[in-house]
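Trainee: Sequence plus predicted model, see below.
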Amino acid sequence: MNSPTKPPRPQWSWRSRAGRGVIYQAIALVLIGLSVWFLAFNTQENMRIRGIQSGFDFLGASAGFDIGETIIDYDPSETYGKAIWVGVLNTLQVAVIGIILTTILGVLLGVGRFSRNGLVRGICYGYVELFRNVPILLQMLMWYLFFVEVLPAPGDAWNVADLFYLSKDGFSFPRPTQGTGYMVMLAGLVAGVALSWVWRRWALKEFEKTGQLRNPGWPTLGIIAGCTFLGWLAGGMPTEWSIPEAGRFMIEGGGSVSPEFMAVLISLTFYTASFVAEVVRGGIQSVSLGQKEASAALGLAPRQTMNLVVLPQAMRVIIPPLTNQYLNLTKNSSLAVAVGYPDVVSISYTTLNQSGRAVECIAIIMLVYLTTSLSTSLFMNWYNDRMAIKER
């Protein structure tokens, strides 16, 4: 019996393609490093000659300016670093919520393009052509003017059941008062979502083994609702809610979001969803017609065919361009400065004007968007690997 042959060892010499590749890469890295060092040294030397201060020590100085919308507590007497962190959180808030809403709306529009109802197809087509052909900055300004000019004053706010109010001050809604009980309830909700995902994975595997399809809808909702209810019980059954009340000049109580936040979120969602819809449509069209015909021959309803046969195969085509749209949404959030939303760009510009540290503030903005974009890409690449066809 012949012993298996060992793979040849690479020859690290100039005549070897692998050896030349390593040498070229090393030279490229050295040149890039020297270029970065030259630019940094030249910039610092020019700033020193002109008497311009440099460094990140200004982040510990008092900011001295207020921020209209914050997720965490902030006071003008706190540092520039804290102010910029508030801007980072505001940017992440818009980006994360926007990505979630964009995914939901874009998938519905993309699937709706294949509806048997001509009216639904027409509405989806009209939406895509309208919102993807109007610049996002123009949409952002349009929504902002709608909220601050068209909507009524807080005293005459539009409301639903005296619980939800929409006015020039923004959107107000009931919110639970902060407390341990609601945090436990939230933990139960998160656990319910995780368990429902595990159950759906198990149900899909059983379907592949036995061909018996379990209805995923009601069990999923039941698991989430049950875990949330158990969390509410474990948290002491809290019932305290802060309800908004319309006053003469403002709406007091409850939770609220500003017109600036709503203008940014809606414009980002509507604009990016039009591109996501086209990505989904292209992915669905990439699945051969024979797959749909085979599903119909097995007795699957059109909805089951879409959920169990078409979309799982289309996801392998959808995910790469979908990642690009998520990145575009995150980077387009920098346009929020046009309507006065205090994102990281707006707060960094204010910091730049007060401290004079232009290079440092621009570097912080670049680092924030580079980090968020790379994080999104890493997560989507991981998800893409999970959805890829596994070779035997």
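Mentor: Now that the structure is in, tell me what you want to look at.
Trainee: contacts and neighbour counts: CA atoms only from here.
Mentor: Will do.
Trainee: Give me the contact list for stretch 80-87.
Mentor: For stretch 80-87, the surrounding residues in contact (CA atoms under 8 Å, 6 or more residues apart in numbering) are 58-63, 67, 70-72, 74, 342-348, 351.
Trainee: Where strands are concerned, which of the residues you listed count?
Mentor: Secondary structure defined by DSSP state E assigns none of the contacts of stretch 80-87 to strands.
Trainee: Now the buried members of those.
Mentor: By the neighbour-count criterion of 16 or more other CA atoms under 10 Å, these include these buried positions: 58-59, 62-63, 70, 74, 342-348, 351.
Trainee: TSV please, covering those and showing distance to Ala191.
Mentor: Compiled in TSV, those are given as follows (distance: CA to CA, whole Å):
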residue	distance to Ala191
Phe58	42
Leu59	39
Ser62	41
Ala63	40
Thr70	28
Tyr74	31
Pro342	33
Asp343	31
Val344	32
Val345	35
Ser346	37
Ile347	36
Ser348	37
Thr351	41
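Trainee: And here is the other one:
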Amino acid sequence: MTDQTAGRAPAIPFWRDPTIRSLIIQAVLLVVVLGTGWILFKTATDNMAKQGIASGFAFLDRHAGFDISMSMIDYPQNASYGRALLVGLVNTLLVSAIGIVVATVIGFLVGIARLSSNWLVAQMATVYVETLRNTPLLLQILFWYFAVLRSLPGIRQSVELLPGVLINNRGLYVPRIEQLPGFDAIWIAGLVALVAAFAIGRWARARQLRTGQPFPSFWVGLGLVVGLPLLAGLAMGVPLNLSPPEIPGPGQGFNIVGGFVLLPELVALVVALSLYTASFIAEVVRGGILSVSRGQTEAAQALGLTRGQTMRLVVVPQAMRVVVPPLTSQYLNLVKNSSLATAIAYPDLVQVFAGTVLNQTGQAVEVIAVTMAIYLSLSLIISAAMNWYNARIKLVER
């Protein structure tokens, strides 16, 4: 008996097992968190009941009774609070989408410019980054709204930036596209072109990995996306009409006739968010480029590639593996920072739902919970998309 047990380790009590102990601690913490949440929820609902405020989400079907200055979807006079929530969400998505695209483009250009061999370009990029990155975003939003856009001339003194594009203190006016019968063919052609471009990109990537021969999938895809809808439109007899904005003449009123207006609140918010976030993206891009071995650049130049080709074909693709994770954080910050729109009365999710709807209904718990859930969902969606892209471009171990 002694010989059989001599080589065995002594039994460890279960409460000293690190795995079991960790599970017990996590279970206790979960119970504490859930219990605290339940106590807070019960206290809030009891206080609401004492004040005669009904809990639940039935208020979303009630008549809103207030106007919204900008709506990308239909918002009738008898709209409900639920419809107001949807309008605010769409406005938030609009600002976030435009801001992400513009900030990415500017950030990459400025990040590359900071590494330019031209002293003046590099210093201008440095001044841009250090100035905007160290200035409060709210102050930048107020600057663009009050100091720039609100100081523009009135409607009758509108400035024509381009033919059919006017700007004044009421906003930016662009031609309105009016769809005529047969316009659906353009949408269908565009969808088909996107699917074809995606398929060609995957085929070209697989072909290059298999044979080493490149294929201009980007330019072919771009030609399809642009050319196929254009051909469909020409085949259908150009089924659209442009309605440019026109300055009213004497005795014709005080509002611009025709066109589509981008409110100064929208323009100020997009510009401020884009420029501010781009200053951080520029540093992310610069760090990613510097992480690429200089030997890669020297090898590319030895093969006869120009500086632009080396940056586009060799350096940036390798830097993206370093750039994407912090770039995701900047996208998330931009979406969350869009809530500062309430400072200039842009009708986003916070201003419409967590502001006006909350003040009218008093459903504080439900309104704040829905608002937080929406921002959480948007963040998770962006993170999932960027993680998927990061997984696509990571190095594969062989």
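Mentor: Alright, I've got the coordinates. None of the values given here were measured: they were computed from a predicted structure.
Trainee: What TM-score do the two superposed chains give?
Mentor: Once the chains are laid over each other, their TM-score by TM-score structural alignment, normalised by the length of the first structure reads 0.89; 382 aligned residues with a CA RMSD of 2.4 Å.
Trainee: List the ones among the contacts of stretch 80-87 of the first structure that fall in helices.
Mentor: Using DSSP state H, the members of these that fall within helices are 344-348, 351.
Trainee: rewinding a little: and the two most separated of the buried ones among the contacts of stretch 80-87 of the first structure?
Mentor: When these are compared pair by pair using CA to CA, the farthest-apart members prove to be Phe58 and Thr70, with a separation of 21.4 Å.
Trainee: Now do the helices in the stretch 251-398 of the second structure.
Mentor: Listed in chain order, the helices of the stretch 251-398 of the second structure (DSSP state H, counting those that start in this stretch) span 264-290, 294-302, 307-310, 316-337, 349-351, 358-361, 364-393.
Trainee: Looking at those, spot the one closest to Ala44 of the second structure.
Mentor: Nearest to Ala44 of the second structure among these is helix 364-393; the distance by CA to CA comes to 7.5 Å.
Trainee: now for that closest one, which elements pack on it?
Mentor: Contact here means 3 or more CA pairs under 8 Å, 6 or more residues apart in numbering; DSSP states H and E; on that basis helix 364-393 of the second structure packs against helix 316-337.
Trainee: Can you check which part of the first structure the helix it packs on sits on?
Mentor: Taken onto the first structure by TM-score structural alignment, helix 316-337 of the second structure occupies residues 311-332 there.
Trainee: quick one on the thing from earlier: any idea which of the helices of the stretch 251-398 of the second structure gets closest to Gly154 of the second structure?
Mentor: Closest approach to Gly154 of the second structure among the helices of the stretch 251-398 of the second structure (CA to CA): helix 264-290, 12.7 Å.
Trainee: from the chain's centre, how far out does that closest one sit?
Mentor: Taking the mean C-alpha point of helix 264-290 of the second structure and that of its whole chain, the gap between them comes to 11 Å (CA atoms, centre = their mean, to the nearest Å).
Trainee: Which stretch of the first structure lines up against it?
Mentor: On the basis of TM-score structural alignment, helix 264-290 of the second structure is assigned to residues 259-285 in the first structure.
Trainee: So which bits of the matching stretch are buried?
Mentor: By neighbour count on 16+ other CA under 10 Å, the buried set for stretch 259-285 of the first structure is 259-281, 283-284.
Trainee: now stretch 170-190 of the second structure
Mentor: 170-176, 182-183, 185-186, 189-190.
Trainee: now the residues you listed in a markdown table, with secondary structure and distance to Pro326 of the second structure?
Mentor: Converted to a markdown table, those look like this (DSSP: H, G, I helix; E, B strand; the rest coil; distance: CA to CA, whole Å):
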| residue | secondary structure | distance to Pro326 of the second structure |
| --- | --- | --- |
| Arg170 | coil | 37 |
| Gly171 | strand | 34 |
| Leu172 | strand | 33 |
| Tyr173 | strand | 36 |
| Val174 | strand | 35 |
| Pro175 | coil | 38 |
| Arg176 | strand | 38 |
| Gly182 | coil | 44 |
| Phe183 | coil | 41 |
| Ala185 | helix | 40 |
| Ile186 | helix | 37 |
| Ala189 | helix | 36 |
| Gly190 | helix | 32 |
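Trainee: Can you lay out these as JSON lines showing distance to Gly223 of the second structure?
Mentor: Converted to JSON lines, those look like this (distance: CA to CA, whole Å):
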{"residue": "Arg170", "distance to Gly223 of the second structure": "37"}
{"residue": "Gly171", "distance to Gly223 of the second structure": "34"}
{"residue": "Leu172", "distance to Gly223 of the second structure": "30"}
{"residue": "Tyr173", "distance to Gly223 of the second structure": "29"}
{"residue": "Val174", "distance to Gly223 of the second structure": "26"}
{"residue": "Pro175", "distance to Gly223 of the second structure": "25"}
{"residue": "Arg176", "distance to Gly223 of the second structure": "25"}
{"residue": "Gly182", "distance to Gly223 of the second structure": "22"}
{"residue": "Phe183", "distance to Gly223 of the second structure": "20"}
{"residue": "Ala185", "distance to Gly223 of the second structure": "18"}
{"residue": "Ile186", "distance to Gly223 of the second structure": "15"}
{"residue": "Ala189", "distance to Gly223 of the second structure": "13"}
{"residue": "Gly190", "distance to Gly223 of the second structure": "11"}
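Trainee: Relative to Pro214 of the second structure, which of those is nearest.
Mentor: Out of those, the one with the shortest distance to Pro214 of the second structure is Gly190. That distance is 25.5 Å, counting by CA to CA.
Trainee: Okay, and the spatially closest residue to Val276 of the first structure that is not a sequence neighbour sits in which element?
Mentor: Here the nearest residue to Val276 of the first structure in space, its sequence neighbours aside, is Gly106; by CA to CA, 6 or more residues apart in numbering that works out to 4.9 Å. Applying DSSP states H and E as the criterion places Gly106 of the first structure in helix 80-112.
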